[in-house]
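Asks: The sequence and its predicted three-dimensional model are supplied below.
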Amino acid sequence: MSEQLNERRGLLIILSSPSGAGKSTLAKRLMEWDPTLSFSVSATTRAPREGEVDGQHYHFVDEPKFKDMVIKGEMLEHAHVFGNFYGSPAEPVRQAIEGGKDVLFDVDWQGEVQIRNSSMASHSLSIFILPPSIKELRARLIGRGQDSDDVIQKRMQKSWDEISHWGSYDYVLVNDDLEATAQRLITIVEATRQRRNQQPRLLDHVRKLQTEFEEGST
């Protein structure tokens, strides 16, 4: 295939799952497979934590600025979580897509719906990760050793609400085997990169073929 036909637009890759289903590990596997992938850097109104760098971990903005960005349509998606606003600035993502770079989004189903209804929906790929069982989901949360029993219970209560929205995603993967699921995820990304609308040079190539055909027929 010619270099011209290899040019493509980037993908906006959405990964969602209930906490403990393996989304973060799968995202890491995806980025190990293709180091050019990058996470979307969210904007937030919360204060920076120790060690966090503005523009690297988050874009830290005050609440009036955040709300102004939402009003102006400068956020692909946004949410209010535990007293703070979080959102994904649209312009860096738009530039990445036009430059042929894929961007990963770690958002919940509400973020997925907002992106699916945005101007960049045609370049999005949404994937929901399901656990093999609720018992296994709880075991993974406990095994991480990061949360108290109370927090684990709250995450479990929230998990079914998240799982109930699986039907709105392009693909759904059951993460019963990490390596196999990671390979399926990679296969999905590889195939979606070849979608017709991801290849802006295809129309010119078809026109060129048509011209060659017509010239050869005369």
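Replies: Structure received.
Asks: hey, let's count contacts and neighbours off CA atoms from now on
Replies: OK.
Asks: At which residues are the helices of the protein located?
Replies: Counting by DSSP state H, residue ranges of the helices within the chain are 3-6, 23-33, 63-71, 90-98, 109-116, 134-144, 149-163, 178-192, 202-216.
Asks: For Glu136, give its distance to Leu203.
Replies: Distance, Glu136 to Leu203, using C-alpha to C-alpha, to the nearest Å: 48 Å.
Asks: So which of the helices of the chain is nearest Ile14?
Replies: Closest to Ile14 of the helices of the chain is helix 109-116 (C-alpha to C-alpha; 6.9 Å).
Asks: May I have the distance across stretch 142-150, first residue to last?
Replies: First residue to last in stretch 142-150 (C-alpha to C-alpha) measures 11 Å.
Asks: Then stretch 93-111?
Replies: End-to-end distance for stretch 93-111: 15 Å, by C-alpha to C-alpha.
Asks: do the same with stretch 185-204
Replies: 31 Å.
Asks: if we can go back for a sec, JSON lines for the helices of the chain, including mean neighbour count and distance to Ser124?
Replies: Listed next are these as JSON lines, based on neighbours: other C-alpha atoms under 10 Å; distance: least, C-alpha to C-alpha, whole Å:
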{"stretch": "helix 3-6", "mean neighbour count": "11", "distance to Ser124": "19"}
{"stretch": "helix 23-33", "mean neighbour count": "16", "distance to Ser124": "16"}
{"stretch": "helix 63-71", "mean neighbour count": "14", "distance to Ser124": "20"}
{"stretch": "helix 90-98", "mean neighbour count": "17", "distance to Ser124": "10"}
{"stretch": "helix 109-116", "mean neighbour count": "20", "distance to Ser124": "7"}
{"stretch": "helix 134-144", "mean neighbour count": "14", "distance to Ser124": "27"}
{"stretch": "helix 149-163", "mean neighbour count": "14", "distance to Ser124": "20"}
{"stretch": "helix 178-192", "mean neighbour count": "15", "distance to Ser124": "9"}
{"stretch": "helix 202-216", "mean neighbour count": "12", "distance to Ser124": "19"}
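Asks: Second structure for comparison follows:
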Amino acid sequence: MKDEELPPTEPPITRLFTSSDRQWLAAVNCFGDIYVFNLEILRQHWFISRLDGASVTAGGFLPQNNNILVVTTSSNQVYVFDVEVRQLGEWSMRNTFVLPRRYQEFPGEVIGLSFPPSETLTAVVYSSRAMCFIDFKLPVEQDDSEMLLTQDSVGRNIQNLNVKKRTKYRKNFEVVPLENPVLFLTHIKNNSFFMIDKPWLEVVKSLEASPVHRHIFGS
């Protein structure tokens, strides 16, 4: 029997994250287990068992501190790990399980995160419907009467595709709804990022091409 015909002994890897200094590689399987490899010596460095039984939705190493791995999960949690010392980061030990409700109720599942090029311990987490600004240096503010910005206050100048937009952080874990479904987002400068979205009109057009079957009831 050939090797490719043998049943897999490990669950498939679904995500890979690498540090900018090329020292660390984090491989995530379909169950949410994380394998951290040291690429300098080509050996496994650490194994992180699935986090609260949730899958990993996004992650990445901080560009300014390559030992710090940030991970988001399907249960809307954010974890910060120090992979060099093989432990949960100080921020996570204080805040991961007391995140504000506005993030716990984040619209849509997180699909990615982006780090400003020269800001330390700062990230933007996003789903297809919203984005959230996180500064790991600031305290985690709990919810108040203004949990979400209204949709009219953002996104009015977003073009159909290939968008470059400037914004300013207002408070930690601020959730900003987005006008159209977002496919991809990444930082260009600290307060400027590139975003690709799909206008709702295009979404509707794609639905029109599919046949609709409707049951007719009556005598």
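Replies: Alright, I've got the coordinates. Predicted model, so just to flag it, every value in this text is computed and none were measured.
Asks: Can you calculate the TM-score here?
Replies: The TM-score (TM-score structural alignment, normalised by the length of the first structure) is 0.23; 99 aligned residues with a C-alpha RMSD of 6.5 Å.
Asks: Could you confirm Trp91 of the second structure falls within a helix?
Replies: Yes - Trp91 of the second structure: assigned to a helix according to DSSP: H, G, I helix; E, B strand; the rest coil.
Asks: Look at it and say how many residues are nearby.
Replies: By the criterion of other C-alpha atoms under 10 Å, Trp91 of the second structure has 17 neighbours.
Asks: pretty sure it is touching Val78, no?
Replies: No - Trp91 of the second structure lies out of contact with Val78 (C-alpha atoms under 8 Å); the separation is 10.0 Å.
Asks: picking up where we left off before, out of the helices of the first structure, which is closest to Ala79 of the first structure?
Replies: Judging the helices of the first structure by C-alpha to C-alpha, what sits closest to Ala79 of the first structure is helix 109-116, at 7.6 Å.
Asks: Which other helices and strands does the closest one contact?
Replies: Here helix 109-116 of the first structure touches strand 75-81, strand 124-130, going by 3 or more C-alpha pairs under 8 Å, 6 or more residues apart in numbering; DSSP states H and E.
Asks: Recalculate using a threshold of 6 Å.
Replies: Counting contacts by 3 or more C-alpha pairs under 6 Å, 6 or more residues apart in numbering; DSSP states H and E, helix 109-116 of the first structure is packed against strand 75-81.
Asks: Can you point out the buried residues in the strand it packs on?
Replies: 75-78 (16 or more other C-alpha atoms under 10 Å).
Asks: Can you lay out the residues you listed as JSON lines showing distance to Phe66 of the first structure?
Replies: What follows is the buried residues of strand 75-81 of the first structure, written out as JSON lines (distance: C-alpha to C-alpha, whole Å):
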{"residue": "Met75", "distance to Phe66 of the first structure": "9"}
{"residue": "Leu76", "distance to Phe66 of the first structure": "12"}
{"residue": "Glu77", "distance to Phe66 of the first structure": "12"}
{"residue": "His78", "distance to Phe66 of the first structure": "10"}
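Asks: gap between the two ends of stretch 192-209 of the first structure?
Replies: First-to-last distance for stretch 192-209 of the first structure - C-alpha to C-alpha - comes to 24 Å.
Asks: related to what we said a few turns ago, CSV for the helices of the first structure, including distance to Tyr171 of the first structure?
Replies: Putting the helices of the first structure into CSV (distance: least, C-alpha to C-alpha, whole Å) gives the following:
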stretch, distance to Tyr171 of the first structure
helix 3-6, 25
helix 23-33, 14
helix 63-71, 29
helix 90-98, 21
helix 109-116, 13
helix 134-144, 20
helix 149-163, 13
helix 178-192, 8
helix 202-216, 25
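Asks: Which one of those lies nearest to Thr44 of the first structure?
Replies: Using C-alpha to C-alpha, the helices of the first structure put helix 63-71 closest to Thr44 of the first structure, at 7.6 Å.
Asks: Compute the inter-axis angle for the closest one and helix 90-98.
Replies: 50 degrees (axes from the mean of the first three to the mean of the last three C-alpha atoms, to 10 degrees).
Asks: Give me the helices and strands touching helix 63-71 of the first structure, please.
Replies: Using 3+ C-alpha pairs under 6 Å, 6+ apart: helix 63-71 of the first structure touches no other helix or strand.
Asks: how many degrees apart are it and strand 75-81 in direction?
Replies: 130 degrees.
Asks: ok, Tyr35 of the second structure to Ser192 of the second structure distance?
Replies: 32 Å.
Asks: Give me the more crowded residue out of the two.
Replies: Set Tyr35 of the second structure next to Ser192 and count neighbours by other C-alpha under 10 Å: Tyr35 wins out with 18 against 15.
Asks: Now do the SS call for that one.
Replies: When classified by three-state DSSP, Tyr35 of the second structure comes out as strand.
Asks: thinking it is in contact with Phe47, fair?
Replies: Yes - if you go by C-alpha atoms under 6 Å, Tyr35 of the second structure and Phe47 touch, sitting 4.8 Å apart.
Asks: Report the buried residues of the lengthiest helix in the second structure.
Replies: When the second structure is parsed with DSSP H, its longest helix is helix 200-208. Using 16+ other C-alpha under 10 Å as the burial criterion, none of the residues of helix 200-208 of the second structure qualify.
Asks: distance of the nearest residue to Asn38 of the second structure once chain neighbours are set aside from Glu174 of the second structure?
Replies: Spatial nearest neighbour of Asn38 of the second structure, excluding adjacent residues (C-alpha to C-alpha, 6 or more residues apart in numbering): Trp24 at 5.0 Å. For Trp24 of the second structure, the distance to Glu174 of the second structure equals 30 Å [C-alpha to C-alpha].
Asks: likewise Leu88 of the second structure?
Replies: When Leu88 of the second structure is compared with Glu174 of the second structure (using C-alpha to C-alpha), they lie 24 Å apart.
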